[in-house]
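# Okay, sequence plus prediction incoming.
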Amino acid sequence: MSTENKPSSGSKSGTIGVFTLAMMNVAAIVSLRGLPAEAEYGLSSVFYYIFAAVFFLIPVALAAAEMATAWPQKGGVFRWVGEAFGGRFGFVAIFLQWMQNTIWFPTVLTFAAVSVAYIGMDPSSDSALAANKMYTLAIVLVFYWGSTLMNFRGMSLSGAISKWGTLIGTVIPAAILIILGILYYVTGHTIYMPLHASDLIPDLGNFSNLSLAVSIFLFYAGMEVSAVHVNEVDNPEKNYPLAILISAGITVAIFVFGTLAIGFVIPQKDINLTQSLLVAYRNLFQAFGLEWLSPVVSICLALGVFAGVNTWIAGPSKGILAVGKAGYLPPILQRTNKHGVQVNILYFQSAIVTILSVIFVLLPSVQAAYQILSALTVTMYLIMYMLMFAAFIKLRIKEPNTPRPFKVPGGELGMWLVGGVGLISAFAAFLVGFIPPGQIPVGSPTEWVGLLVIGNLLAVGVPLLIYHSRKESWKTAEGSDSFEPFSWQKETYAPAETSKK
């Protein structure tokens, strides 16, 4: 979910193959921690995964690819939304992209805490520890602050941790889960998930169920990141959509079979959003006499979370730093250390994470805190996606002659289909996100909706306030040099720029 869409100047066309790009997409998107939430829906989870892929994942990737090739300058979603609606809303978009990532940290680190708790070999004591709110809070803060301090030293160490941690903590555990789940099914073990054809289509009239289902949209968030590489793909008009379809297929397959594996071994009534992935591994290992692997996988999953957090602590904050130096953040938030790391932004980010983590103590359960922070993350990110899709549509209308090395096929109809479907889907998912889940105790519905409304208003209001308060002195020479003006700025200020030359 990197926010810095830096053009690959000087790179030769065709340096990235179709399969390589597809794997980059899969690596950016796939995470196992959210699978138990969808296992709540049994076989109907397959419907939700495919629905979200068709109506959200693919439109995001195609729209972002077109805008990235037309406007490959720094800024990513800031550049695209800013070109369409001005710097104010461009800044709101990138702020939301950074802020939702910040709120995401406590939820993903909750999963790390559960993984650490399950390193032991006593299921009852492991489960009790994982459900302990003070334990969860302590692990979240230790993991997060430790990773933040590590990032202060630059990207060399952090990059190595991210690379190997992703392989060991995500790719290998995903393969183990899916392979054992398939073996569990074909070898005739007891299957707890009903597998009737009628269970495939969910009851879409039950709105209380949709709150958890909407989290699938966040599962697929981040596909826009790969759009920065579209200029490096040979014959992008043909090969980029092909890479999208391949990566979408692989991603859906991992999510579907991983979710089914959990449902096979855990009854629906016993599914726990924060613990069931580890319980599923333990049950599968017991079924095949591999109990000794349970703590090993727990360690691997914790390492995977640490690697992911380590990666995303620096990435999006570095993107908003680059935008900030162009005059959108006060000087105090632009400060970097000798390694070029945005230390004050990271301190500010860490303060937010610390405050949010305390919610784990205030809400009725760890599950409740996990779910409400997840819902806030989803709704904030969907606001950004609504701005992105609206920008895609407007730029096609406003700047039809801007060269687009990759263009969504189908002409005007293709534009409306991709942009319209994406925009409507994001808006519908945003509204559904405010419905309290029926399966999890999260306090009163009024408190649930109130917290989400306040959180989203703050997330949009803060960047608008910062933008309104910006001063010319905030702009640095480095920021001015590295950030090209928007197209509409070039048209407005072309005479002045020419005279200065």
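Nice, thanks for sending it over.
# hey, let's count contacts and neighbours off CA atoms from now on
Fine.
# how far is the helix or strand hosting residue 37 from where the chain is centred?
Using DSSP states H and E, residue 37 maps to helix 35-39. The chain centroid and the centroid of helix 35-39 are separated by 16 Å, computed with C-alpha atoms, centre = their mean, to the nearest Å.
# and the next element down the chain from that helix?
Once the chain leaves helix 35-39, the next helix or strand it forms, by DSSP H and E, is helix 44-52.
# Now do the buried residues in that following helix.
44-50, 52 (16 or more other C-alpha atoms under 10 Å).
# contacts for that helix?
When contacts are defined by C-alpha atoms under 8 Å, 6 or more residues apart in numbering, helix 44-52 is touched by residues 38-39, 199-202, 213, 216-217, 220, 252, 255-256, 259.
# ditto for stretch 191-207
Contact with stretch 191-207 is made by 41-47, 185, 210, 260, 263-268, 432, 435, as judged by C-alpha under 8 Å, 6+ apart.
# give me that answer again for 7 Å
Applying C-alpha atoms under 7 Å, 6 or more residues apart in numbering, the contact partners of stretch 191-207 are 42-44, 46-47, 263-267.
# so can I have CSV of those showing distance to residue 367?
Compiled in CSV, those are given as follows (distance: C-alpha to C-alpha, whole Å):
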residue, distance to residue 367
42, 19
43, 22
44, 22
46, 23
47, 24
263, 18
264, 22
265, 20
266, 17
267, 18
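# ranking those residues by neighbours, who comes first?
residue 263 (28 neighbours; other C-alpha atoms under 10 Å).
# Residue 213 versus that residue, what's the distance?
15 Å (C-alpha to C-alpha, to the nearest Å).
# which helix is the longest one in the chain?
Counting residues, the longest helix found in the chain (DSSP state H) is helix 366-398.
# Second structure for comparison follows:
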Amino acid sequence: MSKASSPAATGGGGMVKSLSLWNYFTMGFGAIIGTGWVLLVGDWMILGGGPVEAMIAFILGAVFLLPIGAVFGELTCAIPISGGIVEYVDRTFGPTAAHITGWFLSLGNGILCPWEAIAISSLLTTMWSRLNGFGWLTSVKLYDIAGSGVYLWPLVISEAVCVLVITLNFRGASAAAKLSSFLSKALLAGMVLAMVISLFRGGPGNLLPLFDQVPAGESGSASGAATTAGSFPQGVLAVLVMTPFFYTGFDTIPQSAEEASEGLDWKRFGRVISASLLASGLFYVFCIYAFGTIMPWRQAVAMPVPALASIERISMWLYLPMLVIGTLGPLGPMNSFYGATARIMLAMGRKGYLPRSFASIDERTGTPRTANIVLAVATVIGPFLGGNLLIPLTEVSSLAFVFACTMAAAACMRMRRTDPDLPRPYTVPGGRFGIGLAIAAGAVIIGLQVLPFSPAALKPVSWAIVAVWVALGLMLRLAVRRR
């Protein structure tokens, strides 16, 4: 039995200390990129009015979030505990603010577990069922919900994926990290495949025109996306305001800090979060370039799921492995967000914001038992709800994530004053100025999401979900305190 998996390595019933720097990098990278680049690269080009605008927006989005990533690096190295964001905010702004922050982050991360399962179901329904011999996938329709059809066999396969992820997370962080590592390599292979195809079958000339409006009637987007921007700069902004959602996931790294292997270099750990952001940004840019140059981009965006449809037109031998990679892609973020959300709930249980059972850790595997059970139930229910009902939850997830990040940045700034002697193996570049940039970045993104005139403003349904979630969290805390 290795040291990492021995009972001694759990600290006497604590978290198993088995994660390496590479595990953390692949965990964050896999959580960020997921399968959005397969399903939505066409929407990005449509919203921006061209692939060049989308590439610039994703570069700016990564740079915009770098200060927030550095803040998480400093805080995690100083206080390496699971769900540390709850501890950071509790130390600086008190229990109420910490409870709200942790509760929002649980919502933001937890939503993505069933969302990714639905992404798999959607690919099975829309792309796999078109292949010869796979028509049986849509042979049995169970029901319609909010305009979205739910089919038996895609549902069964999605549930099997959910069971796999749940099982790995019950076994421990090491097993889950191995899955993330494998899927990160598979996603990189998919990007390399697309790049090779674009080099031999396409060219930079397919990026022209640099800006062109795509009306809804000429869009192959399943959501009916159309270009509303009137110029090149407006196109960049239209994509930029939604990039934070597609960078959600780097916060999964600090949530598992308590499971770091013995002797981990914490100074290098602080750089892992920024590295995962930059690597994800480059990945997105390369993918947009590849799928924007395989054929003229205006022709590509007229097809459903252009990332797959464009390759299908070239060769089925290339299309099939790409489809497999795209279908497996959601496993990475689902796995990462499942583990991260469980550890946020663990931290809230330790603080008394949730029932004490959430603070319990399985003595054999070192995993949060009650939190894993709650997330397992939520994850397996998700695919039954249909894709359309989760669209408002996606908007809420983005707001909740950015709110929690901004609170972490504010806590980091205040701890520089209240805890000046706290050991900090890694510090934010630029000191207080760098932390201030993180707070400003979060405030700007929140403003774009809540101001009514913003193109990324939340819809009434999303606001209703936020209100219900906040009320439920406060009621739960009051019930726990009365006990």
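Here it is on my side, so go on. Because the structure is predicted, anything quoted here is derived from the model rather than measured.
# residues near residue 472 of structure 1, how many?
Residue 472 of structure 1 - counted by other C-alpha under 10 Å - has 9 other residues nearby.
# Please name the residues that touch residue 143 of structure 2.
Neighbouring residues of residue 143 of structure 2 by C-alpha under 7 Å, 6+ apart: 149-150.
# ok so it is a strand residue?
Yes. Counting by DSSP: H, G, I helix; E, B strand; the rest coil, residue 143 of structure 2 is found in a strand.
# and after the longest helix of structure 1, which helix or strand comes next?
Going down the chain from helix 366-398 of structure 1, the next helix or strand is helix 411-432, by DSSP H and E.
# now for the next helix or strand after that next one, which elements pack on it?
Note on helix 411-432 of structure 1: by DSSP H and E, the next helix or strand toward the C-terminus is helix 445-469. If you count contacts as 3 or more C-alpha pairs under 7 Å, 6 or more residues apart in numbering; DSSP states H and E, helix 445-469 of structure 1 packs onto helix 87-117, helix 366-398.
# Rebuild those helices as JSON lines, extending it with distance to residue 61 of structure 1 and mean neighbour count.
JSON lines is the format used below for those (distance: least, C-alpha to C-alpha, whole Å; neighbours: other C-alpha atoms under 10 Å):
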{"stretch": "helix 87-117", "distance to residue 61 of structure 1": "16", "mean neighbour count": "25"}
{"stretch": "helix 366-398", "distance to residue 61 of structure 1": "11", "mean neighbour count": "23"}
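# could you dump these to TSV with distance to residue 335 of structure 1?
Formatted as TSV, those follow (distance: least, C-alpha to C-alpha, whole Å):
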stretch	distance to residue 335 of structure 1
helix 87-117	17
helix 366-398	26
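# Quick one: closest of these to residue 238 of structure 1.
Among those, helix 366-398 comes nearest to residue 238 of structure 1, with 19.9 Å by C-alpha to C-alpha.
# Residue 405 of structure 1 -> structure 2?
In structure 2, the residue paired with residue 405 of structure 1 according to TM-score structural alignment is residue 425.
# Wait, its match touches residue 77, no?
Yes. Under the criterion of C-alpha atoms under 7 Å, residue 425 of structure 2 makes contact with residue 77 at 6.1 Å.
# and for these two, which residues touch both?
Contacts common to residue 425 of structure 2 and residue 77, judged by C-alpha under 7 Å, 6+ apart, are residue 266.
# Have a look at the two and say which one is more surrounded.
residue 77 (22 against 17).
# Quick check: the more buried one vs residue 290 of structure 2, distance?
Taking C-alpha to C-alpha as the measure, residue 77 of structure 2 falls 37 Å from residue 290 of structure 2.
# And whichever strand or helix holds residue 248 of structure 1, what does it pack against?
Using DSSP H and E, the element containing residue 248 of structure 1 is helix 236-265. Under the contact criterion of 3+ C-alpha pairs under 7 Å, 6+ apart, helix 236-265 of structure 1 touches helix 18-29, helix 35-39, helix 44-52, helix 172-186, helix 276-287.
# Please identify the deepest-packed of the ones you listed.
With neighbours taken as mean count of other C-alpha atoms under 10 Å, these reach their highest mean count in helix 35-39, at a mean of 26.
# Give me the residues contacting it.
Contact partners of helix 35-39 of structure 1, identified using C-alpha under 7 Å, 6+ apart, comprise 45, 212-213, 255, 258-260, 262-263, 271-273, 276-277.
# Likewise for stretch 318-327 of structure 2?
The contact list for stretch 318-327 of structure 2, computed with C-alpha under 7 Å, 6+ apart, reads 35, 38, 120, 123, 186-187, 190, 308, 311-312.
# average offset between that stretch and structure 1?
Taking mean C-alpha distance after the TM-score superposition for structure 1, the mean distance separating stretch 318-327 of structure 2 from the aligned residues in structure 1 is 2.7 Å.
# In structure 1, what stretch matches that stretch?
Aligned by TM-score structural alignment, stretch 318-327 of structure 2 corresponds to residues 293-302 of structure 1.
# Same check on stretch 90-106 of structure 2?
Counting by TM-score structural alignment, stretch 90-106 of structure 2 corresponds to 82-98 in structure 1.
# any idea how far the matching stretch is from the chain center?
18 Å.
# got a list of what residue 134 of structure 1 touches?
Counting by C-alpha under 7 Å, 6+ apart, residue 134 of structure 1 has contacts residue 361.
# if I line the two up, what does it land on in structure 2?
In structure 2, residue 134 of structure 1 lines up with residue 150, judged by TM-score structural alignment.
# Look up how far residue 465 of structure 2 lies from that match.
Applying C-alpha to C-alpha, the value for residue 150 of structure 2 to residue 465 of structure 2 is 23 Å.
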